[in-house]
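1. Okay, here's the prediction I keep looking at, along with the sequence it came from:
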Amino acid sequence: MPLQTRAILTGHTRGLGAAIAQLLLEQGADVLAIARTRNGGLATRHTGKLHEVELDLADPVKLDEWLSGEALSQFVSDAQRVLLVNNAGMLAPVGDLANQAPAAIARAVSVNVAAPLMLAAAVVQATGQTADTRIVHVSSGAARNAYPGWSIYCATKAALDHHARAVALDGHRALRICSVAPGVVDTDMQAEIRDLDLAHFPMRERFDALKRDGQLATPEQSARKVVDYLLSEAFGDTPTVDVRDLA
């Protein structure tokens, strides 16, 4: 990664986000990581390169306050390449409409949609379209296929896909964007899925089988595909991609 690179990443404390952060840091990027908690192990291994912000992305008011400050613009000010990886996401609420609390819906939409879109706009404004700017929305197969019980998760991930498609049509000179489905990854979210009540998620047995049969990718495997694609010349050629379809 020869260019002076600054990366902004959400949800870096575990799973796919932690693996992406590790790869970007190993390749020489400075990483500004946003999550509710810190990643002590990662910070110890990359002193001076990892900059952590404790922020609940479910609170758009707090996020707006932070974006209104100078931390982001100062972080990217001397960068030749700026990367934004919108990785943070949540599955809940799961179940049909009669079992979805309005507050839970609001939280999911804030984390899965509002925060990524707010960060995307703020990053582009901070770079002034002078740096090579690349935005990844971490999407899901659920954005493109409807699942019973997952109406909120499917809808929010589909929103990221369509956001990428629309932004790509805007023709920003120095911006590339893609909504990337990372495959089925062995993360805490997968464990959450396997703990769901069948009455709320009738397709749970499919995910039980993926774990049982060793069909889940490790976070490190999926992170490698996401990062390799993000840094490739092909990134952004299409606004939505599934890493399983990449060569």
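-> Received it, and whenever you're ready, just let me know what you need.

2. Please make it C-alpha for all contacts and neighbour counts, starting now.
-> Will do.

3. roughly how far apart are the nearest residue to Ala101 once chain neighbours are set aside and Val138?
-> In space, not counting the residues next to it along the chain, Ala101 is nearest to Pro93; the distance is 7.6 Å by Cα to Cα, 6 or more residues apart in numbering. Per Cα to Cα, to the nearest Å, Pro93 is found 19 Å from Val138.

4. Okay, one more to line up with it:
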Amino acid sequence: MKGTKAIVSGHSRGLGAAIAGELLERGIPVLGLARRGNAELAAEHGDRLAEVVLDLGDSAALAAWLAGSALGDWVAGAEQVLLVNNAGTLQPMGPLPLQDAAAVARGVAVNVAAPLMLAAAIAQVSAAVGEGTTGQVRDRRVLHISSGAARKPYAGWSVYCATKAALDHHARAVQVDATPGLRICALAPGVVDTAMQGEIRASTLERFPLRDRFAEMQASGGLIAPAECAMHLVDFLLDEDFGREPVADLRELMR
């Protein structure tokens, strides 16, 4: 898609890798942000994939990177910029007495601080690049990968539930801001067959009482393949109706 560029956090594996791959297959250059690169995507798509090795749990490091020119250089020349805030962590799992304070801080940094920082940076750098210029950055779209856990409490997931709920409410508030040329949505993708599901199945019942329910879903084929989810997710991201509702569920959109 000519004139469109995308930024995808957590592109090195799982749903993030599938989203980045789907965008690249559609001809959209991708800037991937993760703690490690994605050699498979890089080999397949060459210079259409740019990668930044960055720990999104380190807010100071992310702020330092955003203070530089790399993001502005990437966005330059685009008429449409897509940000997919996909990176996330389930940790710390378990009831409050079992939660390590440092793990709580990291969970909030990865799941909340990083997406909000990137969203603000995209809005600012896009506006700066487009200022006084014809034919640049008319459409900015921010997609937070949320979860059903943002809308329903789960035992053992208090940090995960709270951080995903924060993304939902951030999207609602940003929509109220009504910034011209900026659309946002927090989207729950459903239960996707990623390493995070493996992490759930490997947990103890003490830390996640519903572990066996998720294991049964995997055994019965009830999980969504990352590639299928990514296809529908990118369709939604590129649709003219994207951002009309600030909070959505991909499963409902697919009905």
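-> Yes, it's here. Please read all numbers here as calculations on a predicted model, not as lab measurements.

5. For the two chains, what TM-score is obtained?
-> Scored against TM-score structural alignment, normalised by the length of the first structure, the superposed chains reach a TM-score of 0.98; 246 aligned residues with a Cα RMSD of 0.8 Å.

6. Any figure for the gap between the closest residue to Ala115 of the first structure other than its chain neighbours and Leu3 of the first structure?
-> With sequence-adjacent residues excluded and distances taken as Cα to Cα, 6+ apart, Ala115 of the first structure is closest to Leu57, at 6.0 Å. From Leu57 of the first structure across to Leu3 of the first structure, the span is 29 Å (Cα to Cα).

7. Pick out whichever of the two has more residues nearby.
-> Leu57 (25 against 12; other Cα atoms under 10 Å).

8. Kindly list the longest helix within the first structure.
-> helix 151-170 (DSSP state H).

9. buried set for it?
-> Of all the residues in helix 151-170 of the first structure, those buried under the rule 16 or more other Cα atoms under 10 Å are 151-165, 168.

10. What's the first helix or strand after it?
-> strand 175-181 (DSSP states H and E).

11. and that following strand, which stretch of the second structure?
-> On the basis of TM-score structural alignment, strand 175-181 of the first structure is assigned to residues 182-188 in the second structure.

12. And Ala146 of the first structure? What does it align with in the second structure?
-> If you follow Ala146 of the first structure across to the second structure using TM-score structural alignment, you land on Pro153.

13. Name the nearest residue to its match, sequence neighbours excluded.
-> Nearest residue to Pro153 of the second structure in three dimensions, chain neighbours excluded: Cys161, at 6.4 Å (Cα to Cα, 6+ apart).

14. Can I take it that Gly32 of the second structure is in a helix?
-> No: if the criterion is DSSP: H, G, I helix; E, B strand; the rest coil, then Gly32 of the second structure is strand and not within a helix.

15. What residues does the residue nearest to Ala101 of the first structure make contact with?
-> 100-101, 104-105, 108, 150, 152-153 (Cα atoms under 8 Å, 6 or more residues apart in numbering).

16. go again using 7 Å as the cut-off
-> Applying Cα atoms under 7 Å, 6 or more residues apart in numbering, one finds that Pro93 of the first structure lies in contact with 100, 104-105, 152.

17. Buried by neighbour count, from the residues you listed: which ones?
-> By 16+ other Cα under 10 Å, the contacts of Pro93 of the first structure give 100, 152 as buried.

18. a markdown table for the contacts of Pro93 of the first structure, including distance to Ala18 of the first structure?
-> As requested, these are exported to a markdown table (distance: Cα to Cα, whole Å):
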| residue | distance to Ala18 of the first structure |
| --- | --- |
| Gln100 | 30 |
| Ala104 | 25 |
| Ile105 | 26 |
| Ile152 | 25 |
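
19. Number of residues surrounding Val180 of the first structure?
-> Neighbours of Val180 of the first structure (other Cα under 10 Å): 24.

20. same check, this time on Gln124 of the second structure
-> Neighbour number of Gln124 of the second structure under other Cα under 10 Å is 12.

21. tell me which element it falls in.
-> Gln124 of the second structure belongs to helix 114-130 when assigned by DSSP H and E.

22. Let me see the contact set for the residue lying closest to Arg173 of the first structure once chain neighbours are set aside.
-> Computed as Cα to Cα, 6+ apart, the closest residue to Arg173 of the first structure that is not its neighbour in sequence is Gln129, at 6.9 Å. By Cα under 7 Å, 6+ apart, the contact set of Gln129 of the first structure is 173-175.
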